[in-house]
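> Mind folding the following:
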Amino acid sequence: MSNATVHPTAIVGSLARLGKGVKIGPYCIVGDSVVLHDDVELVSHVSIDGHTEIGAGTRIFPFASIGHQPQDLKYHGEASRLVIGKRCVIRESVTINPGTENGGMLTKIGNDCLIMASAHVAHDAILGNNVIMANYVGIAGHCQIGDNVIFGGTCVIHQFTRIGAHAFIGAQSMVDGDVIPYGMAVGNRASLTGLNLVGLKRRKFDREAIHRLRAAYRLIFASEGTLRERVEDAGALFKGDALVQDVVAFIAAASDRPILMPRNGQTAE
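Just a heads-up that it's a prediction; the model follows:
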């Protein structure tokens, strides 16, 4: 167990692998197949099981349930995995499930994510780096979440949905379609309400790049022609622009969900 600190009331499986500086607080339970890398801290009353690996420096707060059996009737005990990245903060009563045979056998969360109290990440979901989930956010199975996505409180994301990098999802939204990179979605059911301009500015994106992205957004979500035609036009017109090409590639990629669109009559960004 290296130099890990384990509270006397904690129960740690004899085969669990604990890195240097790991702290396991009162009444935690850690299963045999769990790997806790250096400086992971379980504050208290944390339950971790299954084939779960938690990256260095991650802190998990009381009553979180990590790596237990997925909430999927098609799961039949397969040895699927959950991998959580470095320096994440997982707050009280969060639940995160491992993958399933029907979804690639893996749930994965990137580095530096903040998952606030009572949020849920379901089986086979893939989250990027620097994702922020406010309280009571629910990410359903098989979702793909890009880097730097922010979710307001009590959002619900439909299974198989993709959320592009740097997107913002407003509080209490129910999202049942793919949200483009740099986009902003709000509502129940959610619609695309523009670009996440505040987030882009805070992250120091170039002003001219933002202007080009806004122009491409207006073109892609204009009323003339088909979406496919407009996406192709934007890709050709902004051929050398990385942000626009991110959006073009995202829309062009195959998906089980439709692309989230602005509501009728909603002004383009």
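
> only C-alpha atoms for contact and neighbour calcs from this point on.
Fine.

> What residues sit buried inside stretch 208-223?
For stretch 208-223, burial by neighbour count (16 or more other C-alpha atoms under 10 Å) applies to Ile210, Leu213, Arg214, Ala215, Ala216, Tyr217, Arg218, Leu219, Ile220, Phe221.

> Surely the third one is within a helix?
Yes: counting by DSSP: H, G, I helix; E, B strand; the rest coil, Arg214 is part of a helix.

> Could you tell me how many residues sit around Lys239?
11 (other C-alpha atoms under 10 Å).

> Could you look up the SS state of the nearest residue to it once chain neighbours are set aside?
Closest residue to Lys239 apart from its sequence neighbours, by C-alpha to C-alpha, 6 or more residues apart in numbering: Gln245 at 7.1 Å. Assigned with three-state DSSP, Gln245 falls in the helix class.

> Is Gln245 in contact with Gly235, as I believe?
Yes: Gln245 is within contact range of Gly235, at 6.3 Å (criterion: C-alpha atoms under 8 Å).

> Run a quick neighbour tally on the nearest residue to His158 once chain neighbours are set aside.
Leaving aside its sequence neighbours, His158 sits nearest to Asp176 (C-alpha to C-alpha, 6+ apart; 4.9 Å). Asp176 sits with 21 neighbouring residues when counted by other C-alpha under 10 Å.

> Now do the same contact list for Asp176.
Asp176 makes contacts with Ile157, His158, Gln159, Thr161, Arg189, Ala190, Arg257, Leu260, as judged by C-alpha atoms under 8 Å, 6 or more residues apart in numbering.

> Kindly provide the distance from it to Met261.
In this view, Asp176 and Met261 are 11 Å apart by C-alpha to C-alpha, to the nearest Å.

> again with Gln172
Following C-alpha to C-alpha, the distance that separates Gln172 from Met261 is 18 Å.

> cool, and Tyr182?
Distance from Tyr182 to Met261, by C-alpha to C-alpha: 14 Å.

> Out of these two, name the residue with the larger neighbour count.
Higher neighbour count among Tyr182 and Met261: Tyr182, with 25 against 19, using other C-alpha under 10 Å.

> got the contact list for that one?
Per C-alpha under 8 Å, 6+ apart, neighbours of Tyr182: Gly164, Ala165, His166, Ala167, Phe168, Leu195, Asn196, Leu197, Leu200.

> ok, how many other residues are close to the fifth one?
Other residues within reach of Phe168, judged by other C-alpha under 10 Å, total 28.

> Compute the first-to-last residue distance for stretch 114-130.
7 Å.

> On the three-state scheme, Arg263 is what?
Applying three-state DSSP to Arg263 yields a three-state assignment of coil.

> please give me the structure for this one as well, since I'd like to look at both together:
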Amino acid sequence: MTLIHPAALVAEGAVLGAGVEIGPWCHIGPNVVLEDGVKLMSHVVIDGHTRLGTGTILYPFASVGLPPQDLKYRGEPTRCEIGAGTQVREHCTIHRGTATGAGITRVGEKCLLMAVVHVAHDCTLGNGVIAANNVVMGGHVTIEDGAVIGGSAALHQFVRIGRGAMVGGVSGVEADVIPFGMVMGNRARLSGLNIVGLRRRGLDPAAIRGLRAAFRLLFRHDGLFAARVAETRMRYGADPIVAEILSFIEAPSKRGLIRRDSRAVETEDAA
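Predicted coordinates for the structure are as follows:
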């Protein structure tokens, strides 16, 4: 049964699934789709071509799908999507995409965006991402599955955060973070591997030791970085997580790569 509080405003054209609950003082635009079981607690604003997945919960004063903070935006019908089971806490803002970018802002399934998180235009968040209080993302940021972003961290435009990575609180991240890497500081430096995250994913001690050996070769040995990448692939490339890290390093990047004791490795150096 769909429940709409009398004080809520739901525009004609909005599509509401079964069991949707819309609390007082919510405002739903005409191009919004709320799938089954979505719950908007109160004072939530959803506009634009926006879709919320099954069982998503939005807490008071969250806003989703509003125009991007981009002076080039001219009202194009860009989109915003949030996956099933995601929680969006108080005062979060998630803006729709831009015509000059991907055209869509995506948040995956079963994510947790804590209070006052900002997801800018054209960002892509994978499944199971956790962003703690006051995290801010510039436009076009990519965060892969299972990454954790500590409170008050700031992610520069176009930065990529790899799968299972950990960004420490109050970190300024201006370049890419490898899968399962851990960065911290202002500006952020690569401090090691996210061992806690790896253990939570069921990696046994032997696998973690092998990953640590690959990490040391990549980031703590001397010599050209490109040569170390090649040697790591030769010695440890059969490990699927090592292979994932190497693929991430070699993928196109607009921000370069964070590595230990260095601000960034230029994309050409990592190729």
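
> Just send the contacts of Asp176 of structure 1 back as a markdown table, with secondary structure and neighbour count too.
As requested, these are exported to a markdown table (DSSP: H, G, I helix; E, B strand; the rest coil; neighbours: other C-alpha atoms under 10 Å):
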| residue | secondary structure | neighbour count |
| --- | --- | --- |
| Ile157 | strand | 25 |
| His158 | coil | 18 |
| Gln159 | coil | 21 |
| Thr161 | coil | 25 |
| Arg189 | coil | 14 |
| Ala190 | strand | 25 |
| Arg257 | coil | 15 |
| Leu260 | coil | 21 |
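
> show me where the stretch 151-269 of structure 1 has strands.
For the stretch 151-269 of structure 1, strands defined by DSSP state E, counting those that start in this stretch occupy the ranges 156-157, 162-163, 168-169, 174-175, 183-187, 190-195.

> May I see the ones you listed organised as CSV, with distance to Lys108 of structure 1 added?
Listed next are those as CSV, based on distance: least, C-alpha to C-alpha, whole Å:
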stretch, distance to Lys108 of structure 1
strand 156-157, 16
strand 162-163, 14
strand 168-169, 20
strand 174-175, 21
strand 183-187, 23
strand 190-195, 25
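
> Of the ones you listed, which is nearest Ile60 of structure 1?
Minimum separation from Ile60 of structure 1 across the strands of the stretch 151-269 of structure 1 (C-alpha to C-alpha) falls at strand 156-157, 22.3 Å.

> circling back: when you check the contacts of Tyr182 of structure 1 against the helices, which ones overlap?
In helices, defined here by DSSP state H, the members of these are Leu197, Leu200.

> Let me know the closest of the contacts of Tyr182 of structure 1 to Leu15 of structure 1.
Using C-alpha to C-alpha, these come closest to Leu15 of structure 1 at Ala165, 37.4 Å.

> Quick check: nearest residue in space to the equivalent of Leu260 of structure 1 over in structure 2, chain neighbours excluded?
Under the alignment (TM-score structural alignment), Leu260 of structure 1 pairs with Ile258 of structure 2. Distances taken as C-alpha to C-alpha, 6+ apart place Ala264 nearest to Ile258 of structure 2, at 4.7 Å, with adjacent residues excluded.

> Just say helix, strand or coil for that neighbour.
strand.

> That one reaches Ala175, doesn't it?
Yes: between Ala264 of structure 2 and Ala175 a contact is recorded at 6.2 Å, counting by C-alpha under 8 Å.

> Pull up the overlap in contacts between the two.
Both Ala264 of structure 2 and Ala175 are contacted by Arg255, Gly256, Leu257, Ile258, under the criterion C-alpha under 8 Å, 6+ apart.

> wait, what's in contact with Gly50 of structure 1?
Contacts of Gly50 of structure 1 by C-alpha under 8 Å, 6+ apart are Gly31, Asp32, Ser33, Val34, Gly67, His68, Gln69, Ala79, Ser80, Arg81, Leu82, Pro98.

> And for Arg59 of structure 1?
If you count contacts by C-alpha under 8 Å, 6+ apart, Arg59 of structure 1 has them with Val40, Glu41, Leu42, Val43, Arg87, Cys88, Val89, Ile90.

> Highest neighbour count among those residues?
That'd be Leu42 among the contacts of Arg59 of structure 1, by other C-alpha under 10 Å, with 28 neighbours.

> can you pull out the helices in the stretch 51-200 of structure 1?
197-202 (DSSP state H, counting those that start in this stretch).

> Who are the contact partners of the match of Leu260 of structure 1?
Ile258 of structure 2 makes contact with Glu174, Ala175, Asp176, Val177, Ile178, Ala188, Arg189, Leu190, Ala264, Val265, according to C-alpha under 8 Å, 6+ apart.

> Mind checking which of those are buried?
If you count burial by 16+ other C-alpha under 10 Å, the buried members of those come out as Glu174, Ala175, Asp176, Val177, Ile178, Ala188, Arg189, Leu190, Ala264, Val265.

> Can you find the partner of the fourth one in structure 1?
What that stands for is Val177 of structure 2. The equivalent of Val177 of structure 2 in structure 1 is Val179 (alignment by TM-score structural alignment).

> Quick check: closest non-adjacent residue to that match.
Nearest one to Val179 of structure 1, counting by C-alpha to C-alpha, 6+ apart, is Ile163 at 4.8 Å.

> Provide the aligned range in structure 1 for stretch 40-57 of structure 2.
Taken onto structure 1 by TM-score structural alignment, stretch 40-57 of structure 2 occupies residues 42-59 there.

> Please tell me how far Asn31 of structure 2 sits from Phe180 of structure 2.
In terms of C-alpha to C-alpha, Asn31 of structure 2 sits 38 Å off from Phe180 of structure 2.

> Could you do Asp122 of structure 2 as well?
Counting by C-alpha to C-alpha - Asp122 of structure 2 and Phe180 of structure 2 are separated by 23 Å.

> which bit of structure 2 covers stretch 198-212 of structure 1?
Mapped onto structure 2 using TM-score structural alignment, stretch 198-212 of structure 1 spans residues 196-210.

> Check stretch 129-137 of structure 1 too.
By TM-score structural alignment, stretch 129-137 of structure 1 lines up with residues 127-135 in structure 2.

> measure stretch 95-113 of structure 2 end to end?
Termini of stretch 95-113 of structure 2 sit 14 Å apart (C-alpha to C-alpha).

> Could I get the buried residue list for it?
Going by neighbour count (16+ other C-alpha under 10 Å), the buried part of stretch 95-113 of structure 2 is 95-99, 103-113.
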